[in-house]
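Peer 1: Test case, fold it:
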Amino acid sequence: MPELIKDGPIWLVVAFLFVVVFCRAQGTYWLARAVAAGAMRSHSERPLIAKIAAWFTGPGPERGKRALERWGLVIIPVSFLTVGFQTAVNAAAGLVRMRWRRYTLAMLPGCLMWALLYGLGLLAVWVAAINAVAGSWWTLAALLVIFALAMIVSRLLRSRKNSVEL
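Peer 2: Predicted coordinates for the structure are as follows:
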């Protein structure tokens, strides 16, 4: 029972964040899908609205739709590991009218990764790792120092626990 109490709140936070990001991603998808549908149904004589409607029925969105349906299982969840890009990808899926089931199945792992990153406080570590890979030597050095300190603290705690048990 004490483990359940100790571990319970963090998983509650992760579950809550999962619901939040799921609703946000679905909302973005459906809003973009509604905009696309409205533009395509529009028979306005206004030049701007007519151009938007023509664009949605043109070859660009069809290519985007085929690309998302072909590669969406990779692009969509990976976008949740970025800051800002995920909204663009979710909106693009709605704009090109990607099938809802396919989109939702591709989105679920991304939602889980996002909830874990935010819920467990790992977002800063993830962003630092991305910066390190992108070539920031300062970030790489900071990551190595943090990793070394974590290893030292972990070993000290483990040795202290083992000495108490004996």
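
Peer 1: okay, CA-based contacts and neighbour counts for the rest of this
Peer 2: Will do.

Peer 1: what helix or strand is the closest residue to residue 128 other than its chain neighbours on?
Peer 2: Nearest in space to residue 128, with sequence neighbours left out and distances taken as C-alpha to C-alpha, 6 or more residues apart in numbering, is residue 139 at 6.0 Å. Per DSSP states H and E: residue 139 is located in helix 137-165.

Peer 1: residues in contact with the residue nearest to residue 128?
Peer 2: Going by C-alpha atoms under 8 Å, 6 or more residues apart in numbering, residue 139 touches 128, 129, 131, 132.

Peer 1: chain center to the helix holding residue 139, what's the gap?
Peer 2: With C-alpha atoms, centre = their mean, to the nearest Å as the basis, helix 137-165 stands 29 Å off its chain's centre.

Peer 1: my guess is residue 92 meets residue 30, correct?
Peer 2: No. Counting by C-alpha atoms under 8 Å, residue 92 stays clear of residue 30, with 10.5 Å between them.

Peer 1: Which neighbouring residues are in contact with residue 2, exactly?
Peer 2: By C-alpha under 8 Å, 6+ apart, residue 2 has no neighbours at all.

Peer 1: And residue 120, by the same measure?
Peer 2: Contacts for residue 120 (C-alpha under 8 Å, 6+ apart) come out as 10, 14.

Peer 1: which of the residues in the helix or strand hosting residue 11 are buried?
Peer 2: Residue 11 belongs to helix 2-41 when assigned by DSSP H and E. Buried positions in helix 2-41, judged by neighbour count with 16 or more other C-alpha atoms under 10 Å: 13-14, 17-18, 21-22, 25-26, 28-33, 36-37, 39-40.

Peer 1: Could you also give me the structure for this second sequence? I'd like to compare it with the first:
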Amino acid sequence: MREALMPFDLDPTLVRLFVIFFGIAFIRNTVIYWVARVIARQASKKIKPSSKFMARMQVFMSGDNANKGVALIHRWGPLAVIFSFFAPGTKTVVNTGAGLTQMKYPIYLPALIIGCSIHGIIYATIGWAAWVGMLKVAAGSPWGISVLIVLGMGLATAVIMLVRKQRRTKAA
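Peer 2: Just a heads-up that it's a prediction; the model follows:
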């Protein structure tokens, strides 16, 4: 009976990867959209940013990339949001444009869900296979193993230094 309902079985690892990559894309782009909306609202009411973070975001969102995103949204609407997930480097620009133009959330959300699904499928299949393949190739040679060890040590050092800096800042 089960076979009649589902002729194929999905690999649980693939499903988990899809959920992880979908979630990352959804949270990241939703935050970008809402920050851009807040900044657009503040700009329209001539309100100064309330924090350093918002001030930095306002500078970013008044630049050329944000203007390109706004132009894409004006031209293609929610389709720009969907198609931005196919090209590297366009998600931030287009989602910023959607927020800056105050695209209605009920219009933005379905486009975002479709785009995040595309992102999840691409990264859970092709992207993950490429990553695993690179690691297997690198781990198969002495030089590759050396590079992986050095990268791991560098990452660990960076994390330790960041934690120490944060502790010093809190203590002061």
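
Peer 1: and the gap between the residue nearest to residue 128 of structure 1 and residue 160 of structure 1?
Peer 2: Distance of residue 139 of structure 1 to residue 160 of structure 1, computed by C-alpha to C-alpha, to the nearest Å: 31 Å.

Peer 1: ok so, going back, after the helix holding residue 11 of structure 1, which helix or strand is next? Please name it.
Peer 2: With DSSP H and E, the next secondary element past helix 2-41 of structure 1 is helix 47-56.

Peer 1: returning to that earlier point: buried only: go through the contacts of residue 139 of structure 1 for me.
Peer 2: So, by 16+ other C-alpha under 10 Å, the buried ones in the contacts of residue 139 of structure 1 are 128, 129, 132.

Peer 1: Could you tell me which of those belong to helices?
Peer 2: The helices, defined by DSSP state H, take in 128, 129, 132 from these.

Peer 1: Can you give me the distance of the residue nearest the centre of structure 1 to residue 129 of structure 1?
Peer 2: The centre of structure 1 sits closest to residue 80, judged by C-alpha atoms, centre = their mean, with a distance of 1.4 Å. The gap separating residue 80 of structure 1 from residue 129 of structure 1 is 15 Å, by C-alpha to C-alpha.

Peer 1: Ok, residue 94 of structure 1 next?
Peer 2: For residue 94 of structure 1, the distance to residue 129 of structure 1 equals 31 Å [C-alpha to C-alpha].

Peer 1: repeat for residue 47 of structure 1
Peer 2: 47 Å.

Peer 1: got it, and residue 138 of structure 1?
Peer 2: 11 Å.

Peer 1: And for residue 15 of structure 1?
Peer 2: Distance of residue 15 of structure 1 to residue 129 of structure 1, computed by C-alpha to C-alpha: 25 Å.

Peer 1: ditto for residue 11 of structure 1
Peer 2: In terms of C-alpha to C-alpha, residue 11 of structure 1 sits 24 Å off from residue 129 of structure 1.

Peer 1: ditto for residue 56 of structure 1
Peer 2: For residue 56 of structure 1, the distance to residue 129 of structure 1 equals 38 Å [C-alpha to C-alpha].

Peer 1: swap in residue 115 of structure 1?
Peer 2: Counting by C-alpha to C-alpha, the gap from residue 115 of structure 1 to residue 129 of structure 1 is 18 Å.

Peer 1: Next: residue 19 of structure 1.
Peer 2: 26 Å.

Peer 1: Tell me where structure 2 has helices.
Peer 2: 2-5, 12-44, 52-60, 64-76, 78-83, 91-100, 105-122, 128-139, 142-171.

Peer 1: Quick check: which of those helices is buried the most?
Peer 2: helix 91-100 (a mean of 27; mean count of other C-alpha atoms under 10 Å).

Peer 1: whereabouts in structure 1 does it align?
Peer 2: Matched against structure 1 by TM-score structural alignment, helix 91-100 of structure 2 falls on residues 86-95.

Peer 1: With structure 2 overlaid, report how far that stretch is off on average.
Peer 2: Superposing on structure 2 and averaging over aligned pairs (mean C-alpha distance after the TM-score superposition for structure 1), stretch 86-95 of structure 1 comes out at 0.4 Å.

Peer 1: No more questions from me, cheers.
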